[in-house]
Structures are given as structure tokens and as C-alpha cells.
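Novice: fold the stuff below for me.
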Amino acid sequence: MTNPGYISDTFLLESPLAQQLYQSYASHLPIIDFHTHLEASDIYYDRSYSSITDAWLSSDHYLWRAMRSVGIDEYFITGDASEYEKFSQWCEAMPFLIGSPLYQWCHLELKRFFQLDQLLCPENCQTIWQHCNQKLKSGELSARQILIQNKVDALCTTDDPLSDLQFHRLLAEEQFPVKVLPTFRADGLINTQNPPQFKLTINKLAETTKTSINDWHSFQHALKQRIEFFHAHGCRLSDVGINQLDAIEQPSHRTEHLFELILKEQDLTLTQQQQLSADIFHYLAEQYHQRNWAMQIHLGVMPNVNKRRLTTVGVGTGFSIMHDSQVTIALAERLSRLDNTNQLPKTVLYNLNPKDTWPLASLIGAFQDSDSAAGKIQLGAAWWFNDHKHGMIQQMTALANLGSLGRFIGMLTDSRSALSLSRHEYFRRVLCDLLAKWAISGEIPNHQPLLKQTIDNICYHNAKQYFDF
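Specialist: Here you go, the predicted model:
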């Protein structure tokens, strides 16, 4: 089955103006990918993929979930099937995914990285398999080459706070032209729901920092030491995933006592767990503010809801969903507590449930301040279940109506595959088409300097200024 130009020059661009905006402005800009799950070691060693299965299907739970949705057996998803068998089943699934962003993304990657115009389907499986694998084995699509080909200026990995950041340091010493910078991912440091597990984290923190953690203050000192270590290695971002936020009192004098209970591995009530977690979050945020870091908060995941599959397949394999709890009240309290002492860092908020898009777009306006950056509090790019054309349009529309679209810091990949960098092109096409629609309808001026400035800033300059790498 041949493809009559599915991924053409006009892909997602519905008017001549949209095409002109994309081709003249957006397509040439460098990339700052400030939230990825790429490994710095893969970049240092210049990893090559063994096959198109390795590139697409080895670790992407988005694709695994889609394959299950069309009836593919788990043996061909996370099981022991051969790489060709797994790719063949992906080709079987693809025609049933028409309209999915996965359908669009995979064909965009085939076009951009492999120069293939064929549709993914059973009839083309063998041809695509052979062509892509030959290209991958040539070395043209190694980790470093992909970054350079895509004009990546800076890329941020997602890192355990106890990481030694060895490969970030080696890449910096080598002066690799792409800045590969770490992100301080703090989930394990604030998750107090399992006291024995949290005590293990404290013990590992003490071992890494070569300190004795025997009270709240020594714990704070160890956290500060790790933050300083990351800062010295170029880190300017933190990140945390919070499944559910609760509005609670903040009697700080009780923190020392709660931490003492943790050290003794005693059970905490749910309210006590929330209290201690909130206080750790607050302390970390104060430290981020002192160093002019940006704090990313990912909100609203209900993880691993299929308990049978959690047992048989494992964590993070495609069985998480949107949480439908309320987030705005508790989040406003946390931000206000930091703002009260002028210690609220630059903050990027990502919501998994689309019901929270407009409330968060209104929330960010209540905490804007020019002390550290224009657009200090950001409504982050459409994320995970929202990471598609309609989700992007909703996010940008909410931001335009309730905030400042012109200060938006733009797209990220949030991916474990370097091939996902083509999603920046996807986003830029959606952005240019949206602006063109507004200009043609008269909602905004059809004024080239203004449109160029907006596109340049959202796609590159805002992030460059905001993060100040």
C-alpha cells in the first residue's frame, strides 16, 4: 500500500497562511527539549537502535496500550516474541488507530528520519522493516546524530536525586555541542506514604551525601547538598509527579516530630503523611527559588489501576489513567505559602486531566511576578493523554484567554526515544495553523512581524530566556 503524500509539506496546515508561517518561521528554529526521559549515558555512548522495534516498541507504554486496545496479545507487546514479530503486530494494529496521535507521530518519524512515504500496515511491514533497520545500522540515526540533525540546543534528562551525573559531566567536559543537562526528579523524596520505603530512601541519601541523617534538620542539609551537586552540573530544573493534592494545615512545628516517627519506622496517619510530604515539598521549593531553578509539577496520574497487570507485567507499562480529584484549592495553598515569603520559584504546571486545564490557566495568573522571569508561572504543554492536536489547541486556547500565550515556553517530548523529537515539528505545525485560523478570522491581526515574534518566542526564545541554561 503506497502513501500518496500523507506527511506532506501541508501536513496539519490547513491554509496558505499556516503553511507560510510554518515554513518561513517555525521550521528553522532550534529546539530546547526541557523535559525528556532520554538517558545521558545513551547520548555519551552514542547509542544506536538495533531495529525499528527497539526504537519504537521496546519501552513506549503509549504504543503498548494502543496495541492492547486493538486486541494484540501481550506476548507480542511485552512478552518474548521476536523483534520482527512485535513489529509485525504493530503494523497489524496501525490501521485500527486511524485518528490517533500515535498514527500521526509514527508516520512523521518514518518521513523525517527514514524518508519513507509508505503507510504502516501489514502489506508494507516487510519493506518498512528492512528499510528502517538498514538505516539504523548505518549509524546515521545514532543518539548524537539525531540531536544534531534536529538542531537541539539544549536537552534535559530526568534524574534520580541520588544520581552521580557521571555522563552529564563527561558530555560537558567533552564540549558536546548539545547541552545535556540533568533535572532533579524529587518524587522519591516526598513520597511518605510507605514509611519503611521512605526510610530506605533516607538511608540511601545519607550514604550518598556521607552524612548522618538523624533528624529533620540533617535531612534538610542532605537535600541541600544534593541540590547544590545538581546545580554544579548545570541543573536548572526540578520535577515532581503528584498524584493527588490535599488541602491541609501546615503547622511547621510538628514537622520535626513527624520526621522522627519516620526514622523510627512508625506508622503515620494519612493526614500526617500529607503534612510531612507538603513540608518536604516546601523546603525543596525554597531551595529551587534560591538558585533560580524552575519547578515542574506533573499533576493527576492514577497509576497502575489494573492490579492483575501490575503483578504480571509491572509498573509503568500502560495501565495508568487520569485522576479525577480536585487539584486547584490545594495547589493554590502550596503556591501561596511559598509566595508569602517571596520564595515561590519559577513553576511549570502540567495537568493530565483536561478538566483542570482552564482552572490551572486561571491559577497561574494569581501568582505571576517579575522577580525571576516573565511568565514566571507557566501552564505547561499538553501532556500524556492530552499530547495531541486537540489537547494542544485546548491548552493554548486556555492560555491565550486567561493568561499570556506570547510568554508560553512551548513544547517538550517527555519521551524515552530520540526519534520523538519530531513531536516538536508536530506542535509547531499545530501552533502555526491555530494562529493562521485566528488571523484569517480576524480574531488577531494578520500582521507578519507580530505572528513571527509569537512563533519565534513560543518555539524557542521564551524557553531559552526562562530557563537561562
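Novice: C-alpha from now on. contacts and neighbour counts both.
Specialist: Will do.
Novice: let me know the helix or strand that the residue positioned nearest the centre of the chain is in.
Specialist: Centroid check for the chain by C-alpha atoms, centre = their mean gives residue 414 as the closest residue, at 3.2 Å. With secondary structure defined by DSSP states H and E, residue 414 is part of neither a helix nor a strand.
Novice: please give me the structure for this one as well, since I'd like to look at both together:
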Amino acid sequence: MKPFLNQDFLLQSSTAEHLYHDFAAKMPIIDYHCHLDPMQIAGDINFANLTDIWLKGDHYKWRAMRANGVDEQYITGTKTDFEKFEKWAATVPYTLRNPLYHWTHLELQRYFDVHHILSPKTAQAIYDDCTAKLQTPKYSVKNIITKMNVEVICTTDDPIDNLEYHQKIKQSNWNVKVYPAFRPDKAMNADDVAGLNQYMAKLEAVSDTNISSYSDYLAALKKRHDYFADNGCTVSDHGLEQIYAEDYTADEISKIFEKIRSSKTLAAVEVLKFKSAMLHEFALWDHEKNWVQQYHLGAIRNNNARAHREIGPDTGYDSIGDFTQAQALSRFLNKLDGTNQLAKTILYNLNPADNELFATMAGNYNDGKVAGKMQFGSAWWFLDQKDGMTKQINSLSSMGLLSKLVGMLTDSRSFLSYPRHEYFRRLLCNLLAEDIENGELPNDVEWTGKIVQDICYYNAKNYFSFK
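Specialist: Below you'll find the model as predicted:
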């Protein structure tokens, strides 16, 4: 029986241990998609306590606490930070087999050198120990990131963001590169006409553009796209239920835009046409600049209307959706490919039923010019756990080239999430080692180790245009 979470955690053979410790473990991290706050990085802040850095904003933990019968006052409410931590500590023993159990203890070990199991009995000592460490310079945000061997971070930023904190980070000459990623979801949200008009007012201000027509709107957004590029951005991202690829004409979109500016309600098909037109334009700009475009597809958000009213979005009430993906995705990519304007693309699915769909769809649009141009992205959100990662790796291995995968990403708001890269790397090494042990791959650990290092680091380094 192996000890819990020892150095060979998830590694089931000597071959797996060799692949991980000698090839994967020391590879730098390129975190090309996350939701970290650039203001906190620029300020190199120290968090007040363990709850402040670990529980605030972490809807994974919040969902588990609610499922364990914890009152909302101890989650997003007015209870003290330690009272909230106590409730989390009381929940952890009940998270057995949930990835939170592994992540919690990996994070305690890797960041704080705490090897105790978190429970009500250990809560006070762990809280006090970690909180004391968080007050020291060694645990400032930048030092926490550096500790995890991070080389590049891409945050997620709205087109109207002025990127002042990215500029401050760059001016600090810190050795970790922090770039913005262009996330224009709000700019195409024609479901909410009032909200979209409010957004356009903000866009007019930051772009110094009067927006009275669809062409004005595109010009203003293109200015922001250019501005992001001037600030080092080479990545876009979209978080959508599904790809939008309705047929439309320029005249139709102009008339739809006029209705939006007149605050008139749009028909469902008009919403789809507007979103389709916007998404296509963004993709053209990405190709023009040789950016990588990312599409996170399949989440159904804010399911609990009461909680959304009382607490707001991104608080743990989203889930996997069952949207139809294939036909629209094919039309969208085919239209871009047909004019030779399809940028490097990463597709992420949230519904595991779509694994093979996404793996095979990506393979339709490789053109031999860029290795791994079309990526079936790493397991995302509800799937970035042992079972989900394994299934994604197996689907990609069976229907594409695992060897060209650009590796893992955190997709997290927490500065303590970098052990997710380690988790992925251990699973990857164990799966490859299992094939070697079973005689399904040759016992060439040097070559397999090179592939491991490519997936963990070098593929991403070569794929993205980070400077």
C-alpha cells in the first residue's frame, strides 16, 4: 500500500516514476489560459490569510460546501474568514474521490509544506501556519508564482480593459511574462440588448469612437484588438454555449444592429445571426495577427436563478450543457478554412460526450503548415480531474496526435492552482508507462520522455507567439 500523496502519487510503475521525475517534473509551466487578477500580480500583494487566497472566489469549493450542508453565510456570506475555513476543513473529509480532495492536499504540500490531512482537528494549526507564511515576502503573489516554475501567464480580459496592470507588470521586468487574452463575449451578447448598449457606451469611451452603425462597432472593437496586440496579446478566448455559424448577409447584420441601437427586441434568429457575424469577424482578426483562438464550449451558466439574483455570476451554479456542437462547428471552421483565414485554434468541450466529436473535428482542419495547428484542448472545468483528463488523453490519442498537444492550463482564479499541471503530468506519464509495461509501446523511455517534455512544455512554447 502506497502512502497517500507521496512522491510517486498516481505513478503506478517504475517506468511511470522515471518518466515523471526525470522528464516531466522540472518542465516550466506555460499557463496560456487562466482568470488570475493582473492587478494583484502587479501589486505583488500578500493575502491576508488562508481563506483569502484559497476560498474566496473558488466556486469548486463552494459547491462542495453547499453539498455538505454548509450555510451560505459560511461560503459567500458575512462569517469571519476563519469560520469559513472551519467549514471548509469540516467538508474536506467528505470530498473523498472528488478531485478537491487531491487538489487541497497537493496545494497544502506544494505551497506551504504542510503534510497533514485537513480536517476539523487540524484546521486551526493549518490555518495559523499557512496564514503566518502568507504574511512573509516569500509568499507574495509573484514569489508564489515563481515558486511553481511558471514562465508565461495569459489572463482573460475584456476588450474595454485598459491593460494598465499588464503594463505595470511588464515595466517591473519580472522574469514571468504576463499577457492579456482578448475575451469579447460581452461584445456579441445580443441576448441582452440593454446590456449590449451599455457595453457599447463604454466601448465608445475607451476607443474614442462614435458607434452609430455596425461598421462603427467593428472599427471600435478592431481598435481594441490592435491595442491588445500592442500590449503583447497573441491569444483570444471565447466562452460560449456553442459555436454560432448561421448564414447571414451584411445588410441583415446592419439592420439587426440598428434594432439593437434602437433598443428593440431581437428575434431568436436575429440573435444567432448577429453572434455568428461577430464571431467570424473576431476570427478574421486573429488570423491576421497570427493569434491563437480558443473556444470553450458547452457550459450552461447561472442555472439557479435565485442564487444568481442574490449572489451573482461565477459563484458555483454552472453545469455541463448538452448543446449540439458538430454542424455549427463544422460550418464555422469550414468558412474560415475556405478563405485560408483559419487561425491556430484550440477547442475545449465541457460535455464528455463530445470528446470524440471535438477530437475528430479538430483533425478536419489541419493543413500541414503548422504542427498541431488544430488542437483538441485539455480537459476543461468539470473535466479537469483524473477521469476527465484520462478520457481526453485517450480520445486524442486514438483520433489525433497526443504528441502534439500543447499541454495543461489552470483556467483558474486562484494563485494556488498550479499543482493542476503536476496532476496532469503525473497522469500523462502513468498512462504512457502503462502502455510500455503492457508491451503496447516500445521500451524506449528516452523517446517517450521527449514526447512527455513536448506535451508539458515545448509544444506550447513553439505553438504560441509569446515574446
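Novice: please state their TM-score.
Specialist: After superposition, the two chains reach a TM-score (TM-score structural alignment, normalised by the length of the second structure) of 0.97; 465 aligned residues with a C-alpha RMSD of 1.3 Å.
Novice: separation between the aligned partner of residue 69 of the first structure in the second structure and residue 217 of the second structure?
Specialist: Using TM-score structural alignment as the criterion, the counterpart of residue 69 of the first structure in the second structure is residue 67. Between residue 67 of the second structure and residue 217 of the second structure the computed distance is 44 Å (C-alpha to C-alpha, to the nearest Å).
Novice: who's more crowded, these two?
Specialist: Between residue 67 of the second structure and residue 217, residue 217 has the larger neighbour count (other C-alpha atoms under 10 Å), namely 19 against 13.
Novice: name the element that one belongs to?
Specialist: Secondary structure assigned from DSSP H and E places residue 217 of the second structure in helix 214-230.
Novice: likewise for residue 236 of the second structure?
Specialist: With DSSP H and E as criterion, residue 236 of the second structure is part of strand 235-240.
Novice: run through the neighbouring helices and strands of that strand.
Specialist: With contacts defined as 3 or more C-alpha pairs under 8 Å, 6 or more residues apart in numbering; DSSP states H and E, strand 235-240 of the second structure has these neighbours: strand 292-297.
Novice: read off where the strand it packs on ends up in the first structure.
Specialist: Residues 294-299 of the first structure are where strand 292-297 of the second structure lands, counting by TM-score structural alignment.
Novice: counterpart of the helix holding residue 217 of the second structure in the first structure, which residues?
Specialist: Residues 216-232 of the first structure are the counterpart of helix 214-230 of the second structure, counting by TM-score structural alignment.
Novice: one more: stretch 311-318 of the second structure?
Specialist: Per TM-score structural alignment, the counterpart of stretch 311-318 of the second structure in the first structure is residues 313-320.
Novice: got it, and stretch 13-28 of the second structure?
Specialist: Counting by TM-score structural alignment, stretch 13-28 of the second structure sits on residues 15-30 of the first structure.
Novice: repeat for stretch 353-362 of the second structure
Specialist: Aligning stretch 353-362 of the second structure against the first structure (TM-score structural alignment) gives residues 355-364.
Novice: in the matching stretch, what's buried?
Specialist: Of the residues in stretch 355-364 of the first structure, those buried under the neighbour-count criterion (16 or more other C-alpha atoms under 10 Å) are 356-358, 360-364.
Novice: all strands of the stretch 51-200 of the second structure, in order?
Specialist: Counting by DSSP state E, counting those that start in this stretch, residue ranges of the strands within the stretch 51-200 of the second structure are 150-154, 177-179.
Novice: closest to residue 222 of the second structure out of these?
Specialist: The stretch from the strands of the stretch 51-200 of the second structure with the least distance to residue 222 of the second structure (C-alpha to C-alpha) is strand 177-179; that distance is 18.4 Å.
Novice: now the closest one: how far from the chain's centre is it?
Specialist: For strand 177-179 of the second structure, the distance from its own C-alpha centre to the chain's C-alpha centre is 15 Å (C-alpha atoms, centre = their mean, to the nearest Å).
Novice: for stretch 85-104 of the second structure, same thing?
Specialist: 22 Å.
Novice: straight-line length of it, end to end?
Specialist: 12 Å.
Novice: could you give the number of residues near the counterpart of residue 138 of the first structure in the second structure?
Specialist: Structural alignment (TM-score structural alignment) places residue 138 of the first structure against residue 136 in the second structure. Taking other C-alpha under 10 Å as the criterion, the count of residues near residue 136 of the second structure is 11.
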